[in-house]
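[1] Take this sequence and fold it.
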Amino acid sequence: MHQYKPVEAASLFIEEFYPQCQGAVLAGSVVRGEATDTSDLDIVIFDNKISASYRESLIQFGWPIDVFIHNLTSYKAYFNSDIERARPSLPSMVAEGIILKDEGIIESIKIEAKKLLNKGPAEWSKETINFKRYFLTDTLDDFIGCKNRAEELFIANHLAELASEFVLRTNRQWIGSSKWIVRALKRYDLKFANRFIDAFDGFYRTGEKENVIKIVEEILVPFGGTLFEGFSLGKK
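    As a prediction, the model looks like this:
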């Protein structure tokens, strides 16, 4: 049981350690109502006195705290980097964040973050789609042919990552890693996400591959299906 509630602890943290900052927001699972017993506080701080962005983790006021410190221009490079990799970590934190302190800067940065999120990631080129198709096909073939249970488990993990990335990016959706894969799929299409999860869950529980194979092949159909013959990479 925490002595302080999330916003209270975060506010106390700002008052004690970053009292001169121009703005701060509390983000993460505690803001989204998804906190667990091991959740921490994600705090983004804007301070025009620092020369370079940095991150640190510590425990204060009974909470594990991840702090992301930026000056009033450095955050833009992180915004751009996150958008390029289609994993908008910092823009999402800023957009969803509860304001802890604001000296007139937070609202404009929030608007900037929300515009980037609403725009979505860049569309994949035909060349990128074919590149991803080939490696998704290759992993699917490994999964189908593998008879070693230990190897199957890790091939399935990789297949789930590649397949989720493919369906999300070809539909101009943001991607994620770990738990964020599931959340991204559910944001895109809840019905499809549940099918995807059920297919892999069924494999992990029973070893049955059919539903996994079916859903991965379906993902590839609109783009020409599986790809092996004719694929070339780096040929002069």
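[2] CA only for contacts and neighbour counts going forward, please
    Noted.
[3] Now do the SS call for the spatially most central residue of the chain.
    The geometric centre of the chain, computed from its C-alpha atoms, lies nearest to residue 176 (CA atoms, centre = their mean), at 2.6 Å. At residue 176 the chain is in coil, as set by DSSP: H, G, I helix; E, B strand; the rest coil.
[4] What residues does it make contact with?
    Contact partners of residue 176, counting by CA atoms under 8 Å, 6 or more residues apart in numbering, are 86-87, 184.
[5] quick one: which of these is nearest residue 97?
    residue 87 (16.9 Å; CA to CA).
[6] On the three-state scheme, that closest one is what?
    Following three-state DSSP, residue 87 is assigned to coil.
[7] Distance of it relative to residue 93?
    12 Å (CA to CA, to the nearest Å).
[8] Next, the structure of the following sequence, for comparison with the previous one:
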Amino acid sequence: MSYVDLSNRFVSDHFPGAAIAVIGGSTARGTRTATSDIDLLLVGEALFADERSSLAGSYAFDGEIFEVFAYTPEAFDEWNRRDIEQHRPVLLHMLLEGAEVRGGRELAELRAHWRDVLGNGPSASAQELAARRYVITDLLDDLRDASDPLERHAIAFTLFERAAELLLLSNQRWLGTGKYLPRRLREWDAARADALATPLLRGDLAAFADRVDRELHSAGGRVQAGFIR
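    Sure, this is the predicted structure:
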């Protein structure tokens, strides 16, 4: 049985009121591993028997674990607006890139409504970008000054996240969390992603700091004295 068929049975059993169901994540991409679950986005007016408007939960069904993200249409719009403000439209990526389980015309219309929003990319203000450069400037100084090995590595991995986010936002690309951050960075520019990551992965933190410094310069340079947050 295909994952679409399995997911349709799960929805029929647990969320029969779902008008739209979309498989996301590694199952949709065809890159599942031994520990992969099935990410499932659900939207519908009659999803819930109580007064709730959204739900995120894990369910065991027919030997698989389903990670469910369920919303009424109004709640789906609200959560998307929040995600867009934070530059991390996780639900929209699931909606537009996932595999249809059910939805038909209603799903097609919802995808059409949000496609341009995702395609246009995020719009970070000059103040936000400056604030991010300020944080990176401080982390760079901390990394170069630190002598404790554990502290240096902790700072370095935080610095990678902040630098990657600055690169993406400066180029109007959406952010990601966890494993999705390096994926978003590679989707944007694989060569720049590797140049940033390689010295960090080989443990050359001095070279990593130099690379971050170059990327910071390309994004406008250091921000420190005189900056008002």
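[9] Quick TM-score on the pair, please.
    Here the TM-score for the pair of chains, by TM-score structural alignment, normalised by the length of structure 2, is 0.92; 225 aligned residues with a CA RMSD of 1.6 Å.
[10] Let me have the contacts of residue 176 of structure 1 in a markdown table, extended by distance to residue 190 of structure 1.
    Formatted as a markdown table, these follow (distance: CA to CA, whole Å):
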| residue | distance to residue 190 of structure 1 |
| --- | --- |
| 86 | 20 |
| 87 | 19 |
| 184 | 10 |
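[11] quick one, what contacts the corresponding residue of structure 1 for residue 20 of structure 2?
    Counting by TM-score structural alignment, residue 20 of structure 2 corresponds to residue 23 in structure 1. Residues near residue 23 of structure 1 by CA under 8 Å, 6+ apart: 45-47, 99-106.
[12] repeat that with 10 Å
    Shown in contact with residue 23 of structure 1 (CA atoms under 10 Å, 6 or more residues apart in numbering): 14, 44-48, 71-72, 99-107.
[13] among the contacts of residue 176 of structure 1, which recur in structure 2?
    Retained in structure 2: 87, 184, out of the contacts of residue 176 of structure 1 (criterion both residues aligned by TM-score structural alignment, their matches' CA atoms under 8 Å).
[14] could I get the contacts of residue 176 of structure 1 as TSV with neighbour count and distance to residue 194 of structure 1?
    What follows is the contacts of residue 176 of structure 1, written out as TSV (neighbours: other CA atoms under 10 Å; distance: CA to CA, whole Å):
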residue	neighbour count	distance to residue 194 of structure 1
86	21	22
87	20	22
184	21	12
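[15] which stretches of structure 1 form helices?
    For structure 1, applying DSSP state H gives helices covering 6-17, 29-32, 74-84, 89-96, 106-119, 126-145, 149-169, 179-188, 190-206, 210-220.
[16] of all those helices, which lies closest to residue 66 of structure 1?
    Comparing those by CA to CA, helix 6-17 comes nearest, at 10.6 Å.
[17] Which neighbouring elements make contact with that closest one?
    strand 23-27, helix 29-32, strand 41-46, strand 54-60, strand 63-70, strand 98-102 (3 or more CA pairs under 10 Å, 6 or more residues apart in numbering; DSSP states H and E).
[18] Buried residues, that helix. List them.
    6-7, 9-14 (16 or more other CA atoms under 10 Å).
[19] Can you name the residues that contact residue 33 of structure 2?
    By CA under 10 Å, 6+ apart, the contact list for residue 33 of structure 2 reads 26-27.
[20] what about the counterpart of it in structure 1, distance to residue 137 of structure 1?
    Aligned by TM-score structural alignment, residue 33 of structure 2 pairs with residue 36 of structure 1. Residue 36 of structure 1 is 37 Å from residue 137 of structure 1, where distance means CA to CA.
[21] Could you do residue 197 of structure 1 as well?
    19 Å.
[22] repeat for residue 144 of structure 1
    Separation of residue 144 of structure 1 from residue 137 of structure 1 (CA to CA) stands at 10 Å.
[23] what do you get for residue 29 of structure 1?
    Taking CA to CA, one finds residue 29 of structure 1 at 35 Å from residue 137 of structure 1.
[24] Among the two, which residue is more densely surrounded?
    residue 137 (21 against 15; other CA atoms under 10 Å).
[25] Tabulate the buried residues of helix 6-17 of structure 1 (CSV), appending distance to residue 127 of structure 1.
    Below are the buried residues of helix 6-17 of structure 1 laid out as CSV (distance: CA to CA, whole Å):
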residue, distance to residue 127 of structure 1
6, 46
7, 46
9, 49
10, 46
11, 48
12, 51
13, 48
14, 47
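[26] Out of these, flag the one nearest to residue 164 of structure 1.
    Comparing the buried residues of helix 6-17 of structure 1 against residue 164 of structure 1 with CA to CA picks out residue 6 as the nearest, at 32.4 Å.
[27] Counterpart of that closest one over in structure 2?
    Per TM-score structural alignment, residue 6 of structure 1 is aligned with residue 3.
[28] Tell me who's in contact with the residue nearest to its match when sequence neighbours are not counted.
    Leaving aside its chain neighbours, residue 3 of structure 2 sits nearest to residue 27 (7.7 Å; criterion: CA to CA, 6 or more residues apart in numbering). Contact criterion CA under 10 Å, 6+ apart gives 3-4, 33, 36-40, 98-99 as the residues in contact with residue 27 of structure 2.
[29] No further queries at this time; thank you.
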